[in-house]
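>>> sequence? don't have it. structure:
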C-alpha cells in the first residue's frame, strides 16, 4: 500500500514574553521613588516667603468659598487631647506604614493587579513632587498665631516621638521640608489605599476600612493644622491624574524594555538561537558530540514523531520503524 505522508504540524507561535516581578527588583524601585519623594520635598524648603504667600492665598480662597473647615477641627483637636493625640500619631505614622503594607499584600496575594496599582501610586507621587516644586505652601500650623491655628504636633509633642517639625522625629527636623503642603499626599496615598481595600479586600471589614481610612486621614491632616482643605482636594486630583496616566506609563516602560531586550537578548531570557540547551550556555561540545542525558528543545517545533521519552532523555535517535 502506498504510504501517505503525515500532515505537517501547524507552526506554533511563540507566546509573548511576560514580565515577572521579583521582590528584589521591586524593593529598590520603591526605595528609589521614595528617595525622589524626599528629595523633592527638600528641594524648595528655603522659599519661606513664597510658601507663606501661597498658604495665605489658599486660606483666603477657602474663606470666600466657605470651605474653611480647618479652624473648627483644629480648635477641637487642641481642646480635646483624646482626639488630638491619636490624630498626631495617625499623621506621623500611618502614612508610612499602611501604604507599604498594602503594597506587600498586593504583591503577594494579587500579583496580577500589583503592577497596575504600583504604577498608579508612583505616577501620582511624581506628579505631587511637581506640585511641591512649583507651589511651595506654608501649612496652617506655621502661619503666624493671629491666624488662629495651633500646631497640635508641637502642642502634644511630649506624647510622641516627634518634635516641633511636622512628623519628623526629634532632632531630624532639618531633614524635612515643612512647606510641601500642596498637594496633600497624605490624603492621596490614603485614597489609593482605600481604593485597594475596597476593590480587592473581599470582606465587609476591608471595604469599610477602605472608606474610613481616607476620610479620617482628611480630617486628621486638617485638624492637626498640617494641611488646608484645598490641599486635600489637590491630593485627590493628583491621584486621579495618576490613574489616567498609569496605563501610558506602563506602555512606555514596556516599549523601552522591548527595545532594550532586542538589543541585549539575554535580558529577554532568549540566548539568541533556536536551540536552547538545558545545560549552561558556557558548556560547549564539538560538532556532533552530545553530553549524556543532555536534553534539547527546539522553540517553535514539536518533538520528532516516533521518539520515545527515554530516547529523548538519552539523546539517542529513535529506531527505524
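Here it is on my side, so go on. Treat the numbers as computed from the prediction; the structure is a model and nothing was measured.

>>> C-alpha from now on. contacts and neighbour counts both.
Noted.

>>> nearest residue to residue 135 in space, please, no chain neighbours.
In this structure, residue 135 finds its nearest non-sequential neighbour in residue 182, 6.9 Å apart by CA to CA, 6 or more residues apart in numbering.

>>> what's the answer for residue 142, then?
residue 151 (7.4 Å).

>>> from residue 180, how far off is that neighbour?
16 Å (CA to CA, to the nearest Å).

>>> and what of residue 46?
Counting by CA to CA, the gap from residue 46 to residue 180 is 11 Å.

>>> higher neighbour count, residue 151 and residue 180?
residue 180 (28 against 23; other CA atoms under 10 Å).

>>> which helix or strand contains the residue nearest to the more buried one when sequence neighbours are not counted?
Of all residues not flanking residue 180 in the chain, residue 132 sits nearest, at 5.2 Å (CA to CA, 6+ apart). For residue 132, the host element (DSSP states H and E) is helix 111-134.

>>> in addition, the following structure is provided for comparison:
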C-alpha cells in the first residue's frame, strides 16, 4: 500500500528515530579512535586543501574570532540549530507531506549511518583542536561565557566526555542541513520556506568552518554522504517490495487504525448525501 493509503504511526516513527539517534550517538563515542591518527588525518586534509587553494576555513575563522558580532551568533547556530531544525522538518513532513515523509526519513537515516561509517574509518581532528601554530582559534571556547557550552565543542558544560570531538569527517551538520534545505525547497509552498531551504545549508557551511569545527572538505564530504544516502534510499522501496512479494504477510491486527492517526492525517468524513447516492 502507498503512504497515502496507510499512514505511519507517530509513536512508531518516534521510537524508530530515537533508536537510530541513540545508535548514532553511541556509535560516535565508540568510534573515537586514536588521537594521534585523528590529528594526522586532520593535517592531511588541511595540506590537501592548501595545495588545492580551498582552505576557506582559515580566513573565516579569523573573521569569526576577531568579530564577536559574527562569532557569537555562529556559535549559537552551531550548538543548537543542528538539533532543532532537523526534527522540526521531520515533524512538518509528517503532518503536511505524509506522502513524502517515509522516503525523506529513510534518506536521513541511511545517510546518518553512512556518516557513522566515515567517523569509524577516518577519525579526524577538527581545525580547532590542532596546535595553535596552524592558526586556528576555537571560537566555542573563546565565546563560551555567552552560551551553555564549555570548551569541548557544543556539549553543555561538564558533559564534554559524552561527545566524540574527533568525528569531523564527514560533517553531518552540513549533511543534515542540506537534507533540510532540499526538502524545504522542494515541498515548501511559501517563498519564505523555500528561501530558508537555500539559506540554512549555506549558513551552516559557513558556520562550521568559521567556528573551526570542520574543514571545507568535511563539508563537501557531508554533502557527498547525503547524495549517497539518497541514491541508496531510492532503491530500498523496490527491493523491499520484491522481498515482500516472496513472503506471506499476515497483518495480525497491525494495520494502522484511525485512532492512531493525528487529526491532520485522518481522512475527511464522507458526505452523507454522496454515500446515499451510491
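That came through fine. Just so it is clear, the model here is predicted, and its values are computed rather than measured.

>>> picking up where we left off before, so where in the second structure does the helix holding residue 132 of the first structure end up aligned?
The counterpart of helix 111-134 of the first structure in the second structure, counting by TM-score structural alignment, spans residues 98-121.

>>> which parts of the matching stretch are buried?
98-99, 101-120 (16 or more other CA atoms under 10 Å).

>>> same deal with stretch 48-65 of the first structure?
Neighbour-count burial for stretch 48-65 of the first structure [16+ other CA under 10 Å]: 51-52, 54-56, 58-59, 62.

>>> kindly report the same for stretch 194-214 of the second structure.
Neighbour-count burial for stretch 194-214 of the second structure flags 194, 196-198, 200-201, 203-214 (criterion: 16+ other CA under 10 Å).

>>> stretch 162-182 of the second structure too?
Buried, per 16+ other CA under 10 Å, within stretch 162-182 of the second structure: 163-182.

>>> what's that stretch aligned against in the first structure?
With TM-score structural alignment as the criterion, stretch 162-182 of the second structure aligns to 175-195.

>>> and the matching stretch, end to end?
Terminal residues of stretch 175-195 of the first structure lie 31 Å apart, using CA to CA.

>>> contacting residues around the match of helix 111-134 of the first structure?
2-4, 7, 20, 24, 27-28, 31-33, 90, 93-94, 167-170, 172, 176, 179, 183, 222, 225-226, 228-230, 232-234, 265 (CA atoms under 8 Å, 6 or more residues apart in numbering).

>>> on that earlier part again, measure how far the match of stretch 162-182 of the second structure is from the centre of its chain, please.
14 Å (CA atoms, centre = their mean, to the nearest Å).

>>> repeat for stretch 66-80 of the first structure
32 Å.

>>> what range does it cover in the second structure?
Under TM-score structural alignment, the match for stretch 66-80 of the first structure is residues 53-67.

>>> rewinding a little: hang on, the residue nearest to residue 135 of the first structure in a strand?
No: read with DSSP: H, G, I helix; E, B strand; the rest coil, residue 182 of the first structure is coil and lies in no strand.

>>> quick one: residues contacting residue 232 of the first structure.
183-185, 187-188, 218.

>>> in a helix, it, correct?
Yes: counting by three-state DSSP, residue 232 of the first structure is located in a helix.

>>> distance of the spatially most central residue of the first structure from residue 107 of the first structure?
In the first structure, the centroid-proximal residue (CA atoms, centre = their mean) is residue 118; its distance is 3.3 Å. According to CA to CA, residue 118 of the first structure stands 9 Å off from residue 107 of the first structure.

>>> quick check: neighbours shared by the two?
By CA under 8 Å, 6+ apart, no residue touches both residue 118 of the first structure and residue 107.

>>> so what's the residue in the second structure sticking out farthest from the centre up against?
Distance from the centre of the second structure peaks at residue 277, with 50.5 Å (CA atoms, centre = their mean). If you count contacts by CA under 8 Å, 6+ apart, residue 277 of the second structure has none.

>>> ok, now which ones touch whichever residue in the second structure pairs up with the residue nearest to residue 142 of the first structure?
Under the alignment (TM-score structural alignment), residue 151 of the first structure pairs with residue 138 in the second structure. Going by CA under 8 Å, 6+ apart, residue 138 of the second structure touches 65, 128-129, 211-213.

>>> so where do the helices sit in the stretch 101-250 of the first structure?
Using DSSP state H, counting those that start in this stretch, the helices found in the stretch 101-250 of the first structure span residues 111-134, 152-155, 185-200, 204-223, 229-263.

>>> and those helices as TSV, adding distance to residue 26 of the first structure?
Shown next, in TSV, are the helices of the stretch 101-250 of the first structure (distance: least, CA to CA, whole Å):
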stretch	distance to residue 26 of the first structure
helix 111-134	10
helix 152-155	33
helix 185-200	18
helix 204-223	24
helix 229-263	14
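
>>> just tell me which of those helices ends up closest to residue 71 of the first structure.
helix 204-223 (7.7 Å; CA to CA).

>>> hmm, who's touching that closest one?
With CA under 8 Å, 6+ apart, helix 204-223 of the first structure has contacts from 69-77, 84, 87-88, 90-91, 186-187, 190-191, 193-199, 201, 227-229, 232.

>>> how about stretch 50-61 of the first structure?
Against stretch 50-61 of the first structure from outside (CA under 8 Å, 6+ apart): 68, 135-140, 143, 179, 228, 230.

>>> any of these buried? List them.
For the contacts of stretch 50-61 of the first structure, buried by 16+ other CA under 10 Å: 68, 135-140, 143, 179, 228, 230.

>>> quick check, residue 25 of the second structure in a strand?
No: secondary structure of residue 25 of the second structure (three-state DSSP): helix, not part of a strand.

>>> what sits against it?
residue 163.
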